[in-house]
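A.B. asks: fold the following and give me the result.
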Amino acid sequence: MSLDVYVCGVGMIPFTKPGASEPYPQMAARAARTALADAGIGYELVQQAYVGYVYGDSTAGQRALYEVGMSGIPVVNVNNNCSTGSTALFLARQAVASGAADCVLALGFEQMSPGAIGSVFKDRPSPFERFDEVTDELVGRGEVPLALRYFGGAGLAHMQQYGTQLTTFAKIRAKASRHATNNPLALFRNVLTEEEVMASPMMWDGVLTRLMACPPTCGSAAAIICSSEFAVSHGLSRSVRIKAQAMTTDRPTTFEAGDMREVVGFGMAQEAARQVYEAAGISPHELDVVELHDCFAQNELITYEALGLCPPGGAEKFICDGDNTYGGKVVTNPSGGLLSKGHPLGATGLAQCTELVQQLRGTADKRQVDGARLALQHNLGLGGACVVTLYERV
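C.D. replies: All right, here's what the predicted structure looks like:
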C-alpha cells in the first residue's frame, strides 16, 4: 500500500559564500523553523527527521535539530553526495507513503569551504576510484580538477558527437543568471551575457569556462512531508502532492559504455525519469517547470536529453530556440539553478523542492511560471545516486 504524500511546508535560507554563513546548526535550524511555520505546525508534531549533509561529522543532524527541539524522535543522518537533500526527501516520502509516519521533516544543510570539492579521508580507498580510472582513460590525466574533468568531459562528448558549440553552454549560464535576478535567496543575482560567460577564465581550453561551473556555497533548506489524514486533521494545505518519485544508482554502463556522459549519471537520470513518468502516467512534454542539477552548464545540457525534454542530440536546438525558459516549452531552473543560486551539497535537493512547491502554489512572485501544474525535480550525486521527483498541483 502506498498512501498519498503532500509537501505541506517548505523553507530555505539565503545561500552565501563560504566563510560568510552562520555555523551549520544555526543555518539548519532557521530553515527547519521556516518550513514548520510555512506548514503551520510546531516541531512537536514531527514524528521522524531525515537530515542530509556531506561535509560534517556523524550526528551533525542531531546537533542541528537540537536547536529546534529535543523531542526524542528518530533522526537519520543522510549522505549521498550532491543528491543528499533529495535522498532525505526520498526517505521522508517513503516513510509517509508506507504509513510508518504521518509527518516527517526532511532537512539539508552544508557549511562548505572555498575552492574545488575534494576528498576528506585520504587514508582509505576513494569511492571515486573507478570513476577516476575511466575518466583518465576517456579524457586523459591533467591539471584540471576532477569535477571539471567529469562534467567537462561529458560536455565534450556531446560536442564531439553532435557538434555542439561552446557558446551553447554559455547560453545556459546566461539564462540561469536572468532567472536568478528574480530570486532573493540566490547567491549570484547579477545578469550575465553569453559573451561575459565566454570571456571568463578558461578552465579547460575549448571545453569549459569558470562561469559554467557552480560555486561552493553554504546554506540550508527543509520540507515538511505529511499524509493526507494528518494534513486534514491539522488543517494543513494539501495543494502540492508528490505524484511519483524514483531513486537510481549506477549500472555497469557507467564504466563500460566508454562515454563520459554515462560516467556523470546520464543513465541514472534517464532511468529515474522513466520510472517516474511511467508511475505517473505522463510524458515529459506535459511538464510545466523543471529544477534540474546544473552543477555545470554541461550537465544541464545533457540532462535535457536524459529527462526526455528533447530528443537525443536535440539539446542545442532546444536551447537556441528558447524552449528552456519563459515562453518556451518548459521553464528550467526558474530559481537560477545551482549555477546562480549556489550549491550547498546537502541542501540543494530541498532548495529545488522549495522552488517547485512555490511554483505550484503560485507564490513564486516574479519567477512564477504561469499555470504551473506539473513540476519535475532532478538531483544527482556522483558515486552515484539520482533522485527524480514529480510534484502535482492539487
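A.B. asks: use CA for all of it now, contacts and neighbours both
C.D. replies: Fine.
A.B. asks: quick one: the strands in the stretch 101-250 of the chain?
C.D. replies: 103-110, 202-204, 208-209, 219-227, 240-248 (DSSP state E, counting those that start in this stretch).
A.B. asks: quick one: the last one to chain centroid distance?
C.D. replies: What it means is strand 240-248. 14 Å (Cα atoms, centre = their mean, to the nearest Å).
A.B. asks: before we go on, could you also do this sequence so I can check it against the first one:
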Amino acid sequence: MTTIVAGVGMIPFAKPGASAPYDTMGEEAVRLALKDAGLGYEAIEQAYAGYVYGDSTAGQKVLYRVGMTGIPIVNVNNNCSTGSTALYLARQAIESGAADCVLAVGFEQMRPGALGSIFEDRPSPFEEFDKVTDDLVGREEIPLAIRYFCGAGKEHMDRYGTRMETFAKVRAKASRHAARNPLALFRKELTEGDVMQAPVIWEGVMTRSMACPPTCGAAAAVLVSESFARRHGIDTTVRIRAQAMTTDRPSTFEACDMMRVVGFDMAKEAAQKAYAAAGIGPEDIKVVELHDCFAQNELISYEALGLCGEGEAEKFVVDGDNTYGGRYVTNPSGGLLSKGHPLGATGLAQCYELTHQLRGTADARQVEGATLALQHNLGLGGAAVVTIYEKA
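C.D. replies: Got it, this is the predicted structure:
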C-alpha cells in the first residue's frame, strides 16, 4: 500500500532556554502539519510521538493540546533516530492497513552542554560502546559524543589520509545551505578558514564549529493511504517509496573500528535495503538529508550511503559533489550542523525539508529536477532509518 506524505510542519529551532516549552512547540508543529494537509485533528487515527529527554506520556501532553479524541498515542524514544522511528511506525500503520491517516510528531526541549545519561543508578545502554571507545580512542577528558564521532573521523583520517580541512569544507557547505533556510538556527555563512580557526576540541581532528549544537524544536508529518487521499482530495505529490530500519550487528563492537561503532554498518545496510526495495541506486538520487551531528559523520555517511566509494569521501567533498552543481545536494536545509539537532524532532525535520524539495516549494534552496530524495537518520545505541521519497 502506498504511503502519501499529506502534510508537514516545522517550527524554527532555538537554543536551549530560548524556546517555548516542549508541549507548546509540539502543538505548533502538529497544527502546521494538519493545516498543510488540509485536515482536522479528528481525521487522525493513530499518533506516534518522539522525544528523548522527557517524562513518560509527554506525547499525550503535546497532543491533548490539539485534541482529545481517544486515539492510540505511542511514545517513541530511539535516541537521535527518534523522529524517523516515529515516521517508520506511522508508515507501517498505513501500509499494514491498520489506519488510513496517521500523525508522527517529534519534539525536544534540551539543556545546554554535552549529552549525558540521566539515570546513573543502572546499566547504561552505552556500556559496550564506551568499552570499545575506551580501547580504541582513550581521551576520557573529552565528552563521549565527541569521542565517538570524532574518533570515527580520526579513523577515516588515519586509514585514507583525510585532512581536517575537509571536515571544515563540510561544515562551511552546511552554513552556505543554511543561509537560504529561514528555519535554520545558525544562518551565518562560514568559510573553511572560519571553521578551522574556531576553538579546538581535539587537536588535528575537530574544532567546535564541526559539532551540531544542542537545540530545542519540533516537527511533524501526516501520512495517509492513497485511498484516503483520493477520498479527501489530498495532494499526492510526495510518497514514501521505500524505508528501512536497522540496528547494530556484532561488527559494531568486534571490528575494532570507530566508524563501525558510530553506525557505519547500520547505515550501509539500511541504505542497501531501501535502494533494493525502491528498485533504484544511489545514482538516481539528487537530494539527501543525512545525519550530520558532526562534520566527521557527514563525511563518513557519504560512503555508508553509497554516494561515493569507501575511501573516496574526501575527493567527493573537494570536487563539490555534495552541494549545488555537484552529483548530490546534501543537507540543503543546513543539516544538524546549522539547522540544529533537537533529538526527537530531527528525523521529522528532515522529512519536512525533503517533502518541500519534491513539491518544488523549497524556495532559495530548491534542488532542480529532484524526483527522488533520501533521508538518513542515525541514533547510537542504536538504530538507523533510511527513507526514500518520490515525486508522483
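A.B. asks: need the strands of the stretch 101-250 of the first structure in JSON lines with distance to residue 304 of the first structure and mean neighbour count, can you?
C.D. replies: JSON lines is the format used below for the strands of the stretch 101-250 of the first structure (distance: least, Cα to Cα, whole Å; neighbours: other Cα atoms under 10 Å):
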{"stretch": "strand 103-110", "distance to residue 304 of the first structure": "25", "mean neighbour count": "32"}
{"stretch": "strand 202-204", "distance to residue 304 of the first structure": "23", "mean neighbour count": "17"}
{"stretch": "strand 208-209", "distance to residue 304 of the first structure": "18", "mean neighbour count": "26"}
{"stretch": "strand 219-227", "distance to residue 304 of the first structure": "25", "mean neighbour count": "32"}
{"stretch": "strand 240-248", "distance to residue 304 of the first structure": "17", "mean neighbour count": "22"}
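A.B. asks: turn those strands into a markdown table, columns for distance to residue 15 of the first structure.
C.D. replies: Shown next, in a markdown table, are those (distance: least, Cα to Cα, whole Å):
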| stretch | distance to residue 15 of the first structure |
| --- | --- |
| strand 103-110 | 10 |
| strand 202-204 | 24 |
| strand 208-209 | 23 |
| strand 219-227 | 5 |
| strand 240-248 | 24 |
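A.B. asks: what's the closest of these to residue 50 of the first structure?
C.D. replies: Counting by Cα to Cα, residue 50 of the first structure lies closest to strand 103-110 out of those; the figure is 5.0 Å.
A.B. asks: just give me the mean distance for that closest one relative to the second structure.
C.D. replies: With mean Cα distance after the TM-score superposition for the first structure, strand 103-110 of the first structure departs from the second structure by a mean of 0.2 Å once superposed.
A.B. asks: please name whichever of the strands of the stretch 101-250 of the first structure is nearest to residue 279 of the first structure.
C.D. replies: Using Cα to Cα, those put strand 240-248 closest to residue 279 of the first structure, at 6.2 Å.
A.B. asks: after that closest one, which helix or strand is next?
C.D. replies: helix 253-256 (DSSP states H and E).
A.B. asks: what helices or strands is that next one leaning on?
C.D. replies: Secondary-structure packing of helix 253-256 of the first structure (3 or more Cα pairs under 8 Å, 6 or more residues apart in numbering; DSSP states H and E): helix 129-139, helix 260-263.
A.B. asks: can you tell me what part of the second structure stretch 42-58 of the first structure aligns to?
C.D. replies: Under TM-score structural alignment, stretch 42-58 of the first structure corresponds to residues 40-56 of the second structure.
A.B. asks: in that stretch, what counts as buried?
C.D. replies: Residues 41, 44-53 are the ones in stretch 40-56 of the second structure that count as buried (16 or more other Cα atoms under 10 Å).
A.B. asks: just the helices in the stretch 201-350 of the second structure please.
C.D. replies: 226-232, 251-254, 258-261, 264-278, 295-304, 313-318, 335-339, 343-359 (DSSP state H, counting those that start in this stretch).
A.B. asks: out of these, which is closest to residue 31 of the second structure?
C.D. replies: Closest to residue 31 of the second structure of the helices of the stretch 201-350 of the second structure, according to Cα to Cα: helix 343-359, at 13.9 Å.
A.B. asks: residue range for the helix or strand just after that closest one in the first structure?
C.D. replies: Later in the chain than helix 343-359 of the second structure, the nearest helix or strand by DSSP H and E is strand 372-379. Aligned using TM-score structural alignment, strand 372-379 of the second structure spans residues 374-381 in the first structure.
A.B. asks: the matching stretch against the second structure, how far on average?
C.D. replies: Looks like 0.1 Å for stretch 374-381 of the first structure (mean Cα distance after the TM-score superposition for the first structure).
A.B. asks: what's that stretch in contact with?
C.D. replies: 80-84, 86, 265, 269, 286-293, 348-349, 352-353, 356, 360, 386-393 (Cα atoms under 8 Å, 6 or more residues apart in numbering).
A.B. asks: the helix or strand hosting residue 47 of the second structure versus strand 101-108: what angle between them?
C.D. replies: Residue 47 of the second structure is part of strand 46-50, with elements assigned from DSSP H and E. With axes from the mean of the first three to the mean of the last three Cα atoms, to 10 degrees applied, the angle from strand 46-50 of the second structure to strand 101-108 works out at 20 degrees.
A.B. asks: quick one: buried residues of the helix or strand immediately after strand 46-50 of the second structure in the chain?
C.D. replies: Remark: after strand 46-50 of the second structure, the chain's next helix or strand is helix 58-64, criterion DSSP H and E. Buried residues in helix 58-64 of the second structure, counted by 16+ other Cα under 10 Å: 58-60, 62-63.
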